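Q: take a look and give me a structure for this.
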Amino acid sequence: MSDRETQDAVGDAGQAPPRSVPLARGLSTKLLMLTVLFVMMAEVLIFLPSVANFKLRWLEERLGTAAAVSVVLVQDDSESLPRTLQDDVLAALGAKAVAVRNGGVSRLLVIAEMPPQVDEHVDLAGSGPIDAMSGALDTLFFGGDRIIRVFGTVGESDTEFELVIPDKRLRAAMLVYSRNVALLSLVISLFTATLVYAAIDRIMIRPIRAMTSSMLAFARSPDDPRRVIAPENRDDEIGVAERELAGMQGQLQRTLAEQKHLADLGLAVSKINHDMRNILASAQLLSDRLSGVRDPSVQAVAPKLLRALDRAVSYSEGVLAYGRTQDPPPSRRRLRLRQLVDEVGDLLGVEAAIGIEFVNAVEADMEVDADSDQLFRVLTNLARNAIEAMAGDEDAAVVRRLTISAERTGSVSRIQVTDTGPGLPQKARENLFAAFRGSARSGGTGLGLAIAHELVRAHGGTLELVESIGGRTVFAVTIPDQPVRLDEARGLRRPA
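A: Prediction:
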């Protein structure tokens, strides 16, 4: 893609998302603001019953004072009190009238000016929480020029006292109380938000910020081992996330290294491919001359040598670089498997290997539906791995035998490659078909099993490790016959 196309693509998709988060939109700022908001909402829920209780206590104090004055007025006969003294009593209470009810009889003790109507009746003993909160809010927002009648008993006395009082002073006191509660709530909210912010920032935000920075740094230089995050020793979700991120980054680095190795390997093979083809062509010319020699031993070896060179030329022309080139789809034919296995043994020279016995246990009439060259490569890779595993045993008494057998069940062919080697190590079994990781010996690449696995899968079959213990390792290649297309089968049956 050219620079112009890249710019157009970016322009069509809009601006790229930022790779860093401004502080104003960061999680820390959002956390602080949400904590303050939620604490203030909680304070509002506390404020409603609190201001309602303040109103009732304020009225209760006034009624208690009026009750104390009423006792004196009842004993001294309030009707004989001078008017100025009555006004002083009412002014001290901030009330319009004071009355007492005892034994069902109500008596007005002091009165300054009877208001034309009473706007609210408050029963200190019988006010429910809902009524108290709604009345407090009504006084707080709409009061100031209303008259309230307050009544109830004081202490353990059965005498009921009544007080008619304007709500102006009550509203003023409630406003002061509300202001104080609001300021206190704000201080509590900020203090709580600071503590919550500091705790969560230390426990969550900082590790998340560290993981974000690590991912951005890793994206800039994924091949640098220093970019892999160092997980903290934590057993919570953040610790699990850090360890998983470190594992994924490490795995990605290994994968990138393997891909680079494969790319370098493919480049090297492509450079030597031309020279290799020339060398093989010269070898073919020499082998053609051998076919004219009348020596029986030469006549027996020459055809095998020609077939081996033909396969080598074919592989070279395909640039055999694992992971860089794709093998062509298998060209499947009916093959005599025993003959193909004999060719594998001749190519590997197993018979010449000291102390290693090669057994072709395939029945003479066994046929398999497969690509000849690709199946040959599969069996060669499996057999070569088995020979290398057994060649490390120096004890002459140890049995070293490589056996290739096969059986057919319906339309499925199953080929087994069995050796008496030491078995695969644990690491090789865990990365069985992974290139550069599935090798059973030091210095190996593990490409043989990886190539064989891909070729078998191309046939629609499977390659599996059946058994691997000391003295017996079995690989099984399962290849089904290619299915018959119904339209072609019907075409064959259609009369001319």
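
Q: okay, CA-based contacts and neighbour counts for the rest of this
A: Will do.

Q: nearest the geometric middle of the protein, what residue?
A: A241 (7.8 Å; C-alpha atoms, centre = their mean).

Q: roughly how far does that residue sit from A476?
A: With distances taken as C-alpha to C-alpha, to the nearest Å, A241 is found 40 Å from A476.

Q: that older thread, so how far is E232 from the residue nearest to the centre of the chain?
A: Separation of A241 from E232 (C-alpha to C-alpha): 10 Å.

Q: what about the residue nearest to the centre of the chain, which helix or strand?
A: Assigned by DSSP states H and E, A241 falls within helix 237-290.

Q: to what extent is K168 buried, counted in neighbours?
A: Counted with other C-alpha atoms under 10 Å, residues neighbouring K168 total 16.

Q: excluding its backbone neighbours, what's nearest it?
A: Residue nearest to K168 in three dimensions, not counting chain neighbours: G144, with 4.2 Å by C-alpha to C-alpha, 6 or more residues apart in numbering.

Q: hmm, I165 and the one you found touching each other?
A: No. Counting by C-alpha atoms under 8 Å, G144 sits too far from I165 to count as a contact (11.4 Å).

Q: which one of the two has more residues nearby?
A: I165 (25 against 15).

Q: I'd assumed that one was in a strand, is it?
A: Yes. Judged by DSSP: H, G, I helix; E, B strand; the rest coil, I165 forms part of a strand.

Q: following up with a second sequence; could you model it the same way so I can compare the two?
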Amino acid sequence: MTELPAKRSLLLENSLSARVIVYSLLVTVLVTSLMALPLIAHYSDTWLKNRVAASHLVSLATEASPNGLVDLDLQKRMLGQANVFGVTVRKADGSILMLGPNMPLVHDLYYDLRQANLLAMLNLLIKAATNTGSNKVIHITGNVPGENAVLVEIDIGCHDLILQAMEGTKRALGTALFTALLVSIFFYGFLQVTVVYPLQRLTNGILAFRSAPADINRSNLLSGRIDEIGIAEEAFQQMQNDIRSTLVLRTRLAAVGMAVTKIQHDLRGTLSSVMIASDTLEASHDPDVRRVLPGLIAAVDRAVELCRSSIDFAKEGPLQLKWKRIDLHTLTEELLKECKSIRHVELINQVPQELSILGDKFQLHRAIGNLVRNALEADANKIVISTFIKEDMLEIDVSDNGAGIPEKVKNQLFKPFMSSTKIGNSGLGLSIARDVAVAHGGTISLVVSGPGRTVFSLRLPFPVDS
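A: The predicted model follows:
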């Protein structure tokens, strides 16, 4: 057996481990990237709430100043620290405090922190991204934690919110990538231990078995697992045992076959001498000699035929078919004429005129002929060959009125050297017929068998050339 070179994964990207880590990274990055959107929205919401809280502190500082007045430059500095353009504080008593130049400002976008949610924040960020001009203003409304009676309204620039969102995006993506790295490392290690290493062990066992099938020291691959990998290990273990048993049997059969071939070769020479001697006995006028001579010649003929067919079967390799269009009716007529010369029997050809198939004429003649000769050896005096077309199959039936096939051999009919009729038959006819049917893409089977009726069916694809 020619040993094929084993394919090795020399490059990292061609190995199963590399694919596992790449796929795990892709999956975790995808999942955590989806997680980044809520993080960005959360960072933006927190930033806006901090601006509201800082603006409230600015208002408190203004109220605490003498007469509630603060220098405009100081207001700008405090509003700049809060990162807002202007502040409006509405209290429960109806009083309103406004801080900032040119108040109230013209607003381009509005957002209420009291009704904030993920979709609303993401929608605000998208609108702000499309309104990033220097004079675009967002009006934010919210409560101060602990002082729900106070409503704070701030005005911020779209540009400032987008800059903060970009910073939040960096942090969110960093968090996502870090999470993806941790998850992928864990996932990679888990798959390496539970999947990759066991598969590599099983693969190495298969390669070792291929290089030395007879080495029983390499046969134990069972890990005791009960999952799919464990099932594969058990199946491979059983396959190893079956193949080793087959190899041992094949080796023994090869030795026996070689010995039998040599014995049969010598036996054919001996039988040839007997045949020559029988020619001399045919001229004898002794009644006893003439009485036993036909049986002797028939027995020698059967022995010679058994030796010939056995040697031919041993030498014959896979069937090599020569495909061409065959007139099945004509082929059957030729076959029946040959069989009539063997013994007088009623042979009926029910194959329709001009029925043709694509196949090997010699091999089909051989297969159908073996079925007819099998019927003759069963002492049939009427043999009928008929055909039926069922769906895309052509069924060729060979029926006879012989003694039938014994029950004990029905299950082994198509095995070599299993004779279904008389002792002395080589038992290769049905085996060869099966090989011919399989080579043509068909099947052969025993439909019915009993005293007075036996039917074999040879089923071939029809039309074969479609």
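
Q: mean per-residue distance, the helix holding A241 of the first structure versus the second structure.
A: For helix 237-290 of the first structure, the mean deviation from the second structure after alignment is 3.9 Å (mean C-alpha distance after the TM-score superposition for the first structure).

Q: please enumerate the helices of the stretch 1-150 of the second structure.
A: 16-64, 72-82, 118-129 (DSSP state H, counting those that start in this stretch).

Q: in the last one, what's buried?
A: Translated: helix 118-129 of the second structure. 121-122, 124-125, 128-129 (16 or more other C-alpha atoms under 10 Å).

Q: what of the second one?
A: Applying a neighbour-count criterion of 16+ other C-alpha under 10 Å, one finds 75-76, 78-79, 82 buried in helix 72-82 of the second structure.

Q: distance of the residue nearest to K168 of the first structure relative to D119 of the first structure?
A: The gap separating G144 of the first structure from D119 of the first structure is 11 Å, by C-alpha to C-alpha.

Q: likewise L286 of the first structure?
A: From L286 of the first structure to D119 of the first structure the distance is 125 Å (C-alpha to C-alpha).

Q: surely G86 of the second structure meets I154?
A: Yes. Applying C-alpha under 8 Å, one finds G86 of the second structure in contact with I154, separated by 5.7 Å.

Q: just put the buried residues of helix 118-129 of the second structure in TSV and tack on distance to Q200 of the second structure.
A: Listed next are these as TSV, based on distance: C-alpha to C-alpha, whole Å:
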residue	distance to Q200 of the second structure
M121	50
L122	47
L124	53
L125	50
A128	54
A129	52
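
Q: could you find the counterpart of G135 of the first structure in the second structure?
A: Alignment note (TM-score structural alignment): G135 of the first structure maps to L124 of the second structure.

Q: return the residues in contact with that match.
A: By C-alpha atoms under 8 Å, 6 or more residues apart in numbering, the contact list for L124 of the second structure reads Y111.

Q: ok, which of the helices of the stretch 1-150 of the second structure comes nearest A380 of the second structure?
A: helix 16-64 (65.1 Å; C-alpha to C-alpha).

Q: with the first structure overlaid, how far apart is the closest one on average?
A: Mean for helix 16-64 of the second structure is 2.2 Å (mean C-alpha distance after the TM-score superposition for the first structure).

Q: now do that helix: which elements does it pack against?
A: Packing partners of helix 16-64 of the second structure (3 or more C-alpha pairs under 8 Å, 6 or more residues apart in numbering; DSSP states H and E): helix 72-82, strand 86-90, helix 118-129, strand 137-144, strand 147-157, helix 158-191.

Q: mind listing what's buried along the helix or strand following the helix holding A241 of the first structure?
A: Once the chain leaves helix 237-290 of the first structure, the next helix or strand it forms, by DSSP H and E, is helix 296-317. Neighbour-count burial for helix 296-317 of the first structure, counted by 16+ other C-alpha under 10 Å, picks out 302, 305-306, 308-309, 312-313, 315-316.
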